[in-house]
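In: only geometry, no sequence info:
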């Protein structure tokens, strides 16, 4: 029996909460209420296409019947819409045409914000969503605001919100116009941008929706209750699309780009300076049959992508940032699937991991992606496919030694090939799914033999997952099993064993796992979860997850720690029917726990959450959490177990309605522990729209606190802790930053966006000491217990313990950072874009440790750093292959 098994036997007591959940939910009806008959709309073929000017006065619309039976989804679910909406649907051999009239009793109340494409913001808008495959799971949405701003979405699963992908950018047109009765809109959606089956008589899923932000009113044609699961599966039906014909063009988007860089380290005689650079590349998109889409890119450029926020990471683990590159975000849901972590696309084209030194060094900022391809879509058999393949170049740093006047190349990243395949089959009438996923990374070290000790030669992941739905999605059982294998040089596998992810070298491990001669590493992970996702009042979930010590996905995925057996359970009690004061409310309780494979209890938290939405759509969220004492195998970063204290944390968040012309949000959090730690966090966001074309926002944050157990280093010695001293200190930290944004939309196709983040952080170390004994929570503070400690003028500490003396360098810090990004974006012709980009990255580090102050934010603009100016022009070129089908 595994050592953690006795601990797992106590899980029934831990899951007493789940018993309460099931008991309470059992009192609810066993079947969902009968669903109303699906709605049906008809499109009419027209002989002459209407002019798309937004006025809805073209004769082509005259014989088309209006769709106008809309009801509220919010604020009063199921009630008639307060304003009239009529929609007209037409088509010809080339496109689908949508006309809509949105009536308003008081047109002056209409919100008219102008933004760039996909940023409709607070403007009133109309959205049409199609399910062309009629698979009741996937769909594409097209939206236009009263200001004529277009937005488009792809739904890769049966969900709105988190199932919506906004990086879907088809080529289509729309226009809007205001009049005395409200506003009108027209759309032209080319059939070439849609994927539908080859049948004479089409039947598509259809949803029509209108949002009026001044009223916080959402009206839908096929109303979907907030208490129900699913989105696409609850659509109405669109009929009348007969004998559709279309060409499937290959869409080519070549680009040319140039940039100029002015570096802070630039000097007049730097022989490696290359202030100007140019490049070109190509993106391509084509249909594969009627259901799949193939995207390809050669030498892609992402210079317009916003920089990551600044941070000071004192933890043992990597920070993961969101993916923003369009090629990897579009269709990502079909590639990633429901299992988190196995695919983190930022591994492809990441900064080189190797280092180089010399008088002058030029290291590439990112690995060059020579080419990449992606296949996504869903077959009529209900099989979803997502696949990505990419090849990155080996990267060389240029190094110049002044004395020899020679410039040489140093390998900093090997050539690599990446592959991801994700298949998911929908089964049964409940839309349950089963899926598999595979990933691989292959590196070639022929041009970079020195890097074989740093990176694995090959990496593999294979997994299977399932989501079994019951009672129309009211209940679900989900889970996965996965295995990994990594192989390479003994030095690279040794790095993986010693990494903070698994820490095989821990001296108090009961099972010796570290083997310096290993050339491979294998592991597994599994999860099982049960949920109640729908119902009037009670929702719940419970989960168990296991990650073996050898599990490893960081070559193409993301993983912080392994050697875990985790559980969590939650219950939520909610009311979605508006009351006298509240629009809706939710009360939740959750618990989490974790052990490692040796049975050490490492996490035990309990929390309560309250979410309130008031009648004016202001919201308040409160969370209270307690974490009970356990022991931790990672705090000493390769040393023995260390005890953790009891911790308390409270959080509060307040915000006004999302559609308000002036939006605001405030967050606060505070926490303490029994060792004397404390933390205070505060954040706010204010968004102002002084005119329909202008939006400005500020998001200040403040974090301050003391941590009495900040890891510092480990030094030989310490007879009580396996001949090594594991040294910690009190750290007094302060972080202050402000994210500033300003957007000006000249038109929906031409915009200027500016982003800036001044950031300051400080840290002062004091009360240095070492772990007194394995599994202890107590530090042996230097300067007591027979030890002495002196500090010199530069902050270096000298500690004497008996006959041994050692030093610890000054770890205090003050960081000043300023990052900014200004982008002019012009869609100068459909599908073709011009970008002008200016980026700054300034940073200065000082070893003072003085508390950071808000006034220091103004000093960040004077920090040294780089300036980057880039220009990029792309052109959309549809190439027709063959005739119509």
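Out: Noted; the coordinates are in hand. Keep in mind it's a predicted model, so treat the numbers as computed, not measured.

In: From now on I want contacts and neighbour counts done on CA atoms only, so please keep to that.
Out: Will do.

In: any idea where the helices of the stretch 351-500 of the chain begin and end?
Out: 490-498 (DSSP state H, counting those that start in this stretch).

In: just the helices in this structure please.
Out: 5-8, 11-14, 16-25, 326-329, 332-336, 490-498 (DSSP state H).

In: Do you have the strands of the stretch 501-650 of the chain handy? List them.
Out: 520-532, 538-547, 564-575, 582-595, 601-614, 619-627, 631-632, 642-643, 647-655 (DSSP state E, counting those that start in this stretch).

In: Now those in CSV, please, with extra columns for mean neighbour count and distance to residue 386.
Out: Formatted as CSV, the strands of the stretch 501-650 of the chain follow (neighbours: other Cα atoms under 10 Å; distance: least, Cα to Cα, whole Å):
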stretch, mean neighbour count, distance to residue 386
strand 520-532, 19, 22
strand 538-547, 21, 25
strand 564-575, 21, 29
strand 582-595, 20, 33
strand 601-614, 19, 36
strand 619-627, 19, 37
strand 631-632, 20, 38
strand 642-643, 19, 43
strand 647-655, 18, 38
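
In: would you turn these into CSV with distance to residue 95?
Out: Shown next, in CSV, are those (distance: least, Cα to Cα, whole Å):
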stretch, distance to residue 95
strand 520-532, 42
strand 538-547, 43
strand 564-575, 43
strand 582-595, 41
strand 601-614, 42
strand 619-627, 42
strand 631-632, 61
strand 642-643, 66
strand 647-655, 42
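
In: Residue 330 is nearest to which of these?
Out: Closest to residue 330 of the strands of the stretch 501-650 of the chain, according to Cα to Cα: strand 520-532, at 27.3 Å.

In: wait, which of the helices of the chain is closest to residue 592?
Out: Of all the helices of the chain, helix 11-14 comes closest under Cα to Cα, at 9.2 Å.

In: Which secondary structure elements does that closest one sit against?
Out: Helices and strands touching helix 11-14, as assessed by 3 or more Cα pairs under 8 Å, 6 or more residues apart in numbering; DSSP states H and E, are absent.

In: now the strands for the stretch 351-500 of the chain?
Out: Using DSSP E, counting those that start in this stretch, strands in the stretch 351-500 of the chain cover 360-362, 369-378, 383-392, 395-401, 406-413, 415-427, 432-444, 458-470, 475-487.

In: let's bring in a second model and compare:
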């Protein structure tokens, strides 16, 4: 460890002499005692006495160019003991052309926007960002260098008005929506943002230099706020939900009630808890026909597990769908007279998380969740007797993160995940050291991690200990960017109890080189080209698992249409150690070339189109695949938007595992066809009331042309003795019609009608109408649900008690 660590220190000692950030602008906030009416009109005379932030500079596409005089932007800030107040006058010489689509909260849509970025600790680590559109829709997020988290929602007020000279924004942001110290005199990191949608131009008050790899430290400063105290941050969000479900089994009614609690432990740390959770109205999963060796990975749609989880994602050890997901064991019977019934999910009893960051930059995060004991059922078809068997015991999930940030742009983190199952079941523990080190100007970067997993299989003396480590070094600022890295994962590494790991037992290396323009030219607003060289080897045999040369080109034209071309070349035969489903067995994969083209027209137009053809050719005769995705969208008005997507994907002479026949591993040469249709409609009555429709039909089948036997050398030979029908014909349907009304700050009524159906069989019928008939005939499930959530701020009710 000594020599590599010394080289790392030498690297940063040499390049730490590069220039730092540019000059930071300053704005003085003005203290007030009078009331401010949030109406978007700026009628109060006090606004005229406040200092002005102006002289905005372009963020994109022509980074650094001053805003034109006819788009001048002036911003003022006032404050009292409860909140800060923001007034922005956004001049526009053509106010009739201001785009102002109505959307749901946190959806930017096709509209102009104004935003304020606040960092109460002025440490360049995390922004609280508040946006409002020209139609009055609010967006807010927590922002780190890892991205923006729009699942975070604060309670704040805003109003806008369109004027003859542009538009006006007025905002009130309570201190309860922010984080800052107890200091008598406050100095906050501050930036303002303006987007002129019809020109696809974005501006900030303090310049964010795109040549620098980090944006958050490039802020101005807000001064002048004195003698304020962080309020008690205690919020209760009780809810109640009612469900009516109808299917071929009959009709069932269900009532649920519970509460979310948010408590500010101090000025930096927050506790979130859910008591008796209800996720019945979360978005449906886009299930597919999965014939591969790995599970399908789904997006997390539950708000508790998406909001404010930046800390918990350190090291990529958390796949939160494990919590309340499928049971860890699967019930089956070798007796043909016994039918096994397995639950698809496990109920979540409760969950809490505590997260925050100290004034010294130490981030601390704790997430804990408990799921209930869950049973599967065995039923004897002859005696009709049933027997319940535990498939998942009472289980505790825990993740702890300690993340020390320094120099405003670097961090070292320790992460631990633990899953403890009651009784004679498997337990798991994974720990990680994660580092992200950047030079002062953010142009050069060193990242990496070391992960260690320990699996305790009950009754098994051979418990597993595995490691996973990676390192990357490179340049991430300027026109030319490059990096190189390597990864090693041992055979025993397993993070799947609370994370998700598809492959292990390999080592890999890569080199990446890219070029981009930082300012528009006569042809492109943006232009990037990137090439990557990647090689991955299986540890035990040293065989090449993956070897690719990738070239990616992306650009935006001067008319703001987006183009992308990708070419991935695998020039050597490789070996797949997972498709066979048997340890150390592999199948040979042919040389291949994948290519795709993507076009997305400017969404400012009423009619826009996304187009994506793609194909793969291989060195094996007739083994090709090709697909086409077409997604038109039409904006009928500022209130009504329609999206549609159709995708067809064909795979000819695909080869994959289908069964075991004694000791033989049976593959099939098969033709696969997939057709996906999706429809979305959005009708926004006003900024707080929206009607949404989402529908998806997915149909995929795999028809086996011949069976093959896998040989020890990875080749496949013809098999004429295996005759079991292993065809797959899978269809699924999802339909959601929802109404959402934010009837008070943080309070919502939502009504959802949902129906869904799934059909899986071995008979192949290529007629779309017949597949629809089979899908809807016997198994359509209908759900009507009504949910009410009400936001209660302790500060607003404490005097009443």
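Out: Yep, that arrived. Just so we're clear, the structure is a prediction, and the values are computed from it rather than from any experiment.

In: right, so of the strands of the stretch 351-500 of the first structure, which gets closest to residue 581 of the first structure?
Out: strand 475-487 (30.9 Å).

In: what span of the second structure lines up against that closest one?
Out: Here strand 475-487 of the first structure aligns to the second structure at residues 444-456, judged by TM-score structural alignment.

In: what's the mean distance for the matching stretch versus the first structure?
Out: Compared with the first structure after fitting, stretch 444-456 of the second structure deviates on average by 0.8 Å (mean Cα distance after the TM-score superposition for the first structure).

In: Surely residue 525 of the first structure and residue 483 touch.
Out: Yes. Here residue 525 of the first structure reaches residue 483: they are 6.4 Å apart, a contact under Cα atoms under 8 Å.

In: hey, what's in contact with both of the two?
Out: Shared contacts of residue 525 of the first structure and residue 483 (Cα atoms under 8 Å, 6 or more residues apart in numbering): residue 551.

In: List just the one of the strands of the stretch 351-500 of the first structure that sits closest to residue 12 of the first structure.
Out: strand 475-487 (18.6 Å).

In: contacts for that closest one?
Out: With Cα under 8 Å, 6+ apart, strand 475-487 of the first structure has contacts from 339, 456-470, 493, 519-534, 551-553.

In: can we see that at 7 Å?
Out: 456-470, 519-533, 551-553 (Cα atoms under 7 Å, 6 or more residues apart in numbering).

In: cool, and stretch 216-236 of the second structure?
Out: 21, 24-30, 81, 124-125, 145, 175-176, 182, 184-191, 206-208, 259-264, 267, 408, 791-795.

In: likewise stretch 69-85 of the first structure?
Out: 68, 101-104, 216-221, 223-225.

In: again, but for stretch 773-791 of the first structure
Out: Residues contacting stretch 773-791 of the first structure (Cα under 7 Å, 6+ apart): 631, 640-644, 720-721, 767-772, 797-801.

In: re earlier: show the buried residues in the contacts of stretch 216-236 of the second structure.
Out: Buried residues within these, defined by neighbour count using 16 or more other Cα atoms under 10 Å: 21, 24-30, 81, 124-125, 145, 175-176, 186-191, 206-208, 259-264, 267, 408, 791-793.

In: Return the subset of those residues lying in strands.
Out: 26-28, 30, 186-191, 259-264, 792-793 (DSSP state E).

In: Count the residues that sit near residue 773 of the first structure.
Out: 21 (other Cα atoms under 10 Å).

In: now swap in residue 277 of the first structure and tell me
Out: Neighbour number of residue 277 of the first structure under other Cα under 10 Å is 11.

In: Apart from its neighbours in sequence, what residue is nearest the equivalent of it over in the second structure?
Out: Using TM-score structural alignment, the partner of residue 277 of the first structure in the second structure is residue 254. Excluding its sequence neighbours, the residue lying closest to residue 254 of the second structure (Cα to Cα, 6 or more residues apart in numbering) is residue 243, at 5.0 Å.

In: What's the separation between the one you found and residue 284 of the second structure?
Out: Distance, residue 243 of the second structure to residue 284 of the second structure, using Cα to Cα, to the nearest Å: 16 Å.

In: corresponding residue for residue 24 of the second structure in the first structure?
Out: By TM-score structural alignment, residue 24 of the second structure lines up with residue 38.

In: how deep is the residue lying closest to its match once chain neighbours are set aside tucked in, by neighbour count?
Out: Excluding the flanking residues, the one nearest residue 38 of the first structure by Cα to Cα, 6+ apart is residue 236, at 5.1 Å. When neighbours are counted by other Cα under 10 Å, residue 236 of the first structure registers 21.

In: can you check residue 703 of the first structure too?
Out: 18.

In: go on, the one 4 residues further on?
Out: For residue 707 of the first structure, the tally of surrounding residues (other Cα under 10 Å) stands at 20.

In: Does it touch residue 734 like I think?
Out: No. Applying Cα atoms under 7 Å, one finds residue 707 of the first structure not in contact with residue 734, separated by 11.4 Å.

In: Give me the residue at the spatial middle of the first structure.
Out: For the first structure, residue 322 is the residue whose C-alpha lies nearest the centre (Cα atoms, centre = their mean; 4.4 Å).

In: and that one, what pairs with it in the second structure?
Out: Aligned partner of residue 322 of the first structure by TM-score structural alignment: residue 299.

In: Which part of the first structure matches stretch 723-734 of the second structure?
Out: Under TM-score structural alignment, the match for stretch 723-734 of the second structure is residues 808-819.

In: That concludes my questions; thank you for your assistance.
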